[in-house]
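Colleague: Using only what follows, build the 3D model:
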Amino acid sequence: MDLAFSVGQVQPQVGLKGNALQGNLRRKAPTRSLPGREASRQEAPGKGALAGFAAAAVAVARGLRRRIRRRQGGQAVGTLERTAESLGWDVEGKPILKDRVEKALERGGLDGIALKQNKQWPTKGEVLGAIPKDCLVKETGRSLAHAAASTLQVLLCGYLAWKYIPMTTAAIPLWILYAVAQGTIATGPWVIGHECGHNAFCNEQWLQTLVGYTLHTALMVPYFSWQRSHAVHHSKTNHMSEGETHVPRVQKGDTNKYTTMAKSVGQGFVAGTRMITHLVLGWPAYILAGATGGPAYGKTNHLWPFTPFSNGKKDLFPGVWKQKVLLSDVGIVGMTALLMWWAKHSGLASVFALYLAPLMVTNCWLVLYTWLQHTDVDIPHFDKENWTWVKGAFHTVDRPYGPVLDYLHHKIGSTHVAHHVCSAIPFYKARKATEALKEKFPNFYLYDPTPVHKALWRVSSRCTAVQKAEGNNGMYIFT
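Modeller: Prediction:
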């Protein structure tokens, strides 16, 4: 079931459009030169001048892109002229593999860093040792202040809508705007609950559990169930069989249903369809059926960890976690009863407009963040023999969400690499940890400056299935 957590075709930055020009920025110019070009220049001096201006424009674009990389991502940008061969791929006599790798380079925004072969990976101890010690210090007062601010923002937005937007058909456009705004704001408390689930909120366990359980239950999230499955996701990031959430399908043969669909109705239709199914249906599909979870766990359900679920080779909710799942259900049942009481007294339309519609937007944000943190055309997954914790952590990617979303969502998308390296870092110290990782591991840290809406379109349209690539790194790359 290919529904939950994933996302389109983008050209990385600098105002340049078109795959051909982007390819020129990535590859050596001689491979793009055409026979007879010199003769045409001699015959038409005007064209030579135009070519000179074009070459100058390309040079300026390269300089701008290097500066963007240094300022925004700290990526290693020694050269932009990436090819499959320069990244260590053995593609001689393998035109299909060569084409796949070079298409990933053209479409992606990471300059081939994630696809480079035979890298000398640091140890887990070396990676964790790069995190400044003070980044691990949790400040209870500061965490509570952020939790209170996010909660008050949601309550204020809801109050203003209840007070000033009439419950009429004519006001539907205003209610749509409210749903988008409130759903976006409510993602903040969601992230705070996520902090609690990671033991990153405070040292007082009872307080941390109380805050996390309350905030997640208010957003219809089974707190302990998701805490467990999300911990598995962190422990097996980008693992093809034991990963949890956003584990891609393996393509058998030369095509899959989405590439076939693209040929008949267009790539845009594929992107639009997958964005709807993932962003709208993805979260309930994951909670109720384990959609995009790793095959090792079989079909799973975050509300019922018994038969007919819990049928995989590995149990997603082993031992005491089964009881914790049921404890999560107590909160969900209580929240459902509260909503039913509200609907009985104020009407279903009021509940939908003020709560359910914004909740759908919050769920969209959750799926979007998780999808883009671990998926793109130039980010590989790994088989059991070649996966390591370090590879998983460093195949997480940070993206530019801007100051407003970073404030509202506590930098969940722009400091996610550091979060995967050490999930106990409070979000308000993740920026410092990120800078330390960029400085210590510039050839492993991933930052894609592609605007998020373009990255979403690229991932939804292009990241439909993977195949294992020939080579000794055990990489599964998107077709």
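
Colleague: can we go C-alpha only for contacts and neighbour counts from here?
Modeller: OK.

Colleague: and residue 263, how many neighbours?
Modeller: 10 (other CA atoms under 10 Å).

Colleague: again, but for residue 248
Modeller: When counting by other CA under 10 Å, one arrives at 26 neighbours for residue 248.

Colleague: can you list the residues that contact stretch 116-130?
Modeller: For stretch 116-130, the surrounding residues in contact (CA atoms under 8 Å, 6 or more residues apart in numbering) are 87-89, 389-391, 421-422, 436-437, 440, 473.

Colleague: Which of these are buried? Put it as a PyMOL command.
Modeller: One line in PyMOL is enough to select the buried members of the contacts of stretch 116-130, burial here meaning 16 or more other CA atoms under 10 Å:
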select buried, resi 87+89+389+390+391+421+422+436+437+473
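
Colleague: Going by distance to residue 354, which of the contacts of stretch 116-130 wins?
Modeller: Distance to residue 354, by CA to CA, is smallest for residue 422 among these, at 36.2 Å.

Colleague: Leaving out sequence neighbours, find the closest residue to the closest one.
Modeller: Counting by CA to CA, 6 or more residues apart in numbering, residue 128 is the residue found nearest to residue 422 once chain neighbours are left out, at 7.2 Å.

Colleague: Please, which helix or strand holds that neighbour?
Modeller: Element membership for residue 128 (DSSP states H and E) is helix 124-129.

Colleague: gap between that helix and the chain center?
Modeller: 23 Å (CA atoms, centre = their mean, to the nearest Å).

Colleague: ditto for stretch 426-440
Modeller: For stretch 426-440 - counting by CA atoms, centre = their mean - the centre lies 18 Å from the chain centre.

Colleague: before we move on, the earlier item: among the contacts of stretch 116-130, which pair sits farthest apart?
Modeller: 89 and 422 (31.2 Å).

Colleague: just to revisit the earlier point, would JSON lines of the contacts of stretch 116-130 with secondary structure and distance to residue 19 be doable?
Modeller: Putting those into JSON lines (DSSP: H, G, I helix; E, B strand; the rest coil; distance: CA to CA, whole Å) gives the following:
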{"residue": "87", "secondary structure": "coil", "distance to residue 19": "20"}
{"residue": "88", "secondary structure": "coil", "distance to residue 19": "23"}
{"residue": "89", "secondary structure": "coil", "distance to residue 19": "22"}
{"residue": "389", "secondary structure": "helix", "distance to residue 19": "34"}
{"residue": "390", "secondary structure": "helix", "distance to residue 19": "32"}
{"residue": "391", "secondary structure": "helix", "distance to residue 19": "29"}
{"residue": "421", "secondary structure": "helix", "distance to residue 19": "34"}
{"residue": "422", "secondary structure": "coil", "distance to residue 19": "37"}
{"residue": "436", "secondary structure": "helix", "distance to residue 19": "34"}
{"residue": "437", "secondary structure": "helix", "distance to residue 19": "32"}
{"residue": "440", "secondary structure": "helix", "distance to residue 19": "33"}
{"residue": "473", "secondary structure": "coil", "distance to residue 19": "28"}
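
Colleague: please give me the structure for this one as well, since I'd like to look at both together:
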Amino acid sequence: MACRFADSSFLLLGHKWRPIQRHRFFPLNSPGTFCLNWEDLSRGRIKQERFLIPLRNRKVVQAVSVPVAPSPADSTEHRKELSESYGFKQIGEPLPDNVTLKDITETLPKKVFEIDDVKAWKSVLISVTSYAAGLFMIAKAPWYLLPLAWAWTGTAVTGFFVIGHDCAHKSFSKNKLVEDIIGTLAFMPLIYPYEPWRFKHDRHHAKTNMLNEDTAWHPVRKEEFVSSPVLRKAIVYGYGPFRPWMSIAHWLIWHFDLKKFRPNEVNRVKISLACVFAFMAVGWPLIIYKTGIMGWIKFWLMPWLGYHFWMSTFTMVHHTAPHIPFKNSDDWNAAQAQLNGTVHCDYPSWIEILCHDINVHIPHHISSRIPSYNLRAAHQCLQQNWGKYLNEATWNWRLMKTILTICHVYDKEQNYVAFDELVPEESQPIAFLKKVMPDYA
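Modeller: Here you go, the predicted structure:
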């Protein structure tokens, strides 16, 4: 028997709970006035459904659904419940379909797009000095304090990535040659080829949360998940307990294969690869010569793993949540993907300083031309003009637990299906995370 509740956000079908399709609100010409568009009714989504239930006397009971008011899936109360459940401060309202990215960009003051050489080079000074301080701590710290020294140094070297990130978006300097040089140098200690990353990252911004075209992380596709038991096991671990280091796999797969780039990109890719390999050929032997293999592990490998922890964590928090959809290109909307599909997350102040506010991420997706040192001013402006549509969080364990244990296999209707719903007998890593990860926000 089918039951629909007008005051609930769920539809009970047999033994499974599924979300009702949400209704949307579209603004009229009058500010603050909204028109309720009954898409569910106009598209014929509410249909009569029959469910047969065998009784003891084998008679059949037929239940026919009737049209009811849409569920309050987009109500303020429901969003608050989801925020609490997922570990968010706020889950934004759905952005109306008629709002464009240009509409949002035009509400930002021109000063947030201005490049300031003093501020840009100040960020370089912060990263260089904090990284040098980290190496000093590693050299002097007793063994039991090494994890703290590695955490600091890995976070500091993440600041190098953010500087290269600004250079790639042409928001570091007015001199484009300087940007390419600084970007290449900043990426070299990370063994990250600058130009390959820049090309792929530009496509991420152009196709954010587009299911097949986005070059950042994707949900797992069901066809690949069921294709091979070995691959399935690797995926369960990779998108489960090892997900905070999955950027290592992304780094290897996407940035060193010349076949993944357009013909007009290949020459610049080769230059970046040559720079990275030169650093490995000169820098690594020099570290080993001075400090030995253990020194290479202490001074380079462990901070590099710390960097990838932040690279992975930042990336998945920016665009991954049960309520944030990936969409096919036909259904994709740029403004919704960039404003509604990006998450602002606050981290401890020392992380924000060393990483140059990279996690003030929504304005960066509204316009990648905004320098990192202007992101906070831009975010404040977005809060004033578009605040009710923003997804915002403060980093917490419940947020991480939600991502690691729920956001797995792509599903068009409910965005994600968790591994343990599909293959509970093979999802011991997910069960382990649910058991051991803290649940406080």
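
Colleague: hang on, the earlier thing: what residue of structure 2 takes the place of the residue nearest to residue 422 of structure 1?
Modeller: In structure 2, residue 128 of structure 1 lines up with residue 105, judged by TM-score structural alignment.

Colleague: Next, find the distance separating its match from residue 27 of structure 2.
Modeller: Using CA to CA, to the nearest Å, residue 105 of structure 2 is found at 18 Å from residue 27 of structure 2.

Colleague: quick revisit: between the contacts of stretch 116-130 of structure 1, which sits nearest residue 148 of structure 1?
Modeller: Set against residue 148 of structure 1, the nearest of the contacts of stretch 116-130 of structure 1 by CA to CA is residue 422 (24.5 Å).

Colleague: Can you give me every residue that contacts residue 261 of structure 2?
Modeller: residue 196.

Colleague: circling back to that earlier point, after superposing, tell me the mean distance of the helix holding residue 128 of structure 1 to structure 2.
Modeller: Its aligned residues in structure 2 lie a mean 1.6 Å from helix 124-129 of structure 1 after superposition (mean CA distance after the TM-score superposition for structure 1).

Colleague: Show me what the next helix or strand after that helix is packed up against.
Modeller: For helix 124-129 of structure 1, the succeeding helix or strand toward the C-terminus, using DSSP H and E, is helix 140-164. Counting by 3 or more CA pairs under 8 Å, 6 or more residues apart in numbering; DSSP states H and E, the packing neighbours recorded for helix 140-164 of structure 1 are helix 172-197.

Colleague: Where does the next helix or strand after the helix it packs on end up in structure 2?
Modeller: Per DSSP H and E, helix 172-197 of structure 1 leads on to helix 205-218 as the next helix or strand towards the C-terminus. Using TM-score structural alignment, helix 205-218 of structure 1 lines up with residues 176-189 of structure 2.

Colleague: I would like the residues contacting that stretch, please.
Modeller: Outside stretch 176-189 of structure 2, the residues within contact range by CA under 8 Å, 6+ apart are 160-161, 163-165, 167-168, 170, 172-173, 193-195, 272, 275-276, 279.

Colleague: mind redoing it with 10 Å?
Modeller: Applying CA atoms under 10 Å, 6 or more residues apart in numbering, the contact partners of stretch 176-189 of structure 2 are 124, 127-128, 157-173, 192-195, 197-198, 271-273, 275-280, 283-284, 300, 304.

Colleague: Show me where the stretch 301-450 of structure 1 has its helices.
Modeller: For the stretch 301-450 of structure 1, the helices defined by DSSP state H, counting those that start in this stretch occupy 321-346, 348-351, 357-374, 389-394, 402-408, 416-421, 430-440.

Colleague: which bit of structure 2 covers the shortest one?
Modeller: Per the alignment by TM-score structural alignment, helix 348-351 of structure 1 matches residues 293-296 in structure 2.

Colleague: One more: stretch 59-78 of structure 1?
Modeller: Counting by TM-score structural alignment, stretch 59-78 of structure 1 has no counterpart in structure 2.

Colleague: So residue 281 of structure 2 versus residue 235 of structure 2, what's the distance?
Modeller: 33 Å.

Colleague: So for these two, which sits in the more crowded spot?
Modeller: residue 235 (18 against 11).

Colleague: Am I right that the more buried one is in contact with residue 225?
Modeller: Yes: the criterion here is CA atoms under 10 Å, and residue 235 of structure 2 meets it with residue 225 at 7.4 Å.

Colleague: Name the residues contacting each of those two.
Modeller: When contacts are counted by CA under 10 Å, 6+ apart, the set common to residue 235 of structure 2 and residue 225 consists of 408, 419.

Colleague: Please identify the residue in structure 2 that aligns with residue 442 of structure 1.
Modeller: Using TM-score structural alignment, residue 442 of structure 1 pairs with residue 387 in structure 2.

Colleague: Please name the nearest non-neighbouring residue to that match.
Modeller: In space, and not counting its chain neighbours, residue 387 of structure 2 is closest to residue 92: 7.8 Å by CA to CA, 6+ apart.

Colleague: what lines up against that neighbour once you look at structure 1?
Modeller: Match for residue 92 of structure 2 (TM-score structural alignment): residue 113.

Colleague: Hmm, its match is touching residue 104, no?
Modeller: No: using CA under 10 Å, residue 113 of structure 1 is not in contact with residue 104, being 11.4 Å away.

Colleague: any common contacting residues for these two?
Modeller: 378-379.

Colleague: Can you give me every residue that contacts the aligned residue in structure 1 for residue 257 of structure 2?
Modeller: Aligned by TM-score structural alignment, residue 257 of structure 2 pairs with residue 304 of structure 1. For residue 304 of structure 1, the contact set (CA under 10 Å, 6+ apart) comprises 225, 287-288, 310, 317, 322-323, 325-326, 329.
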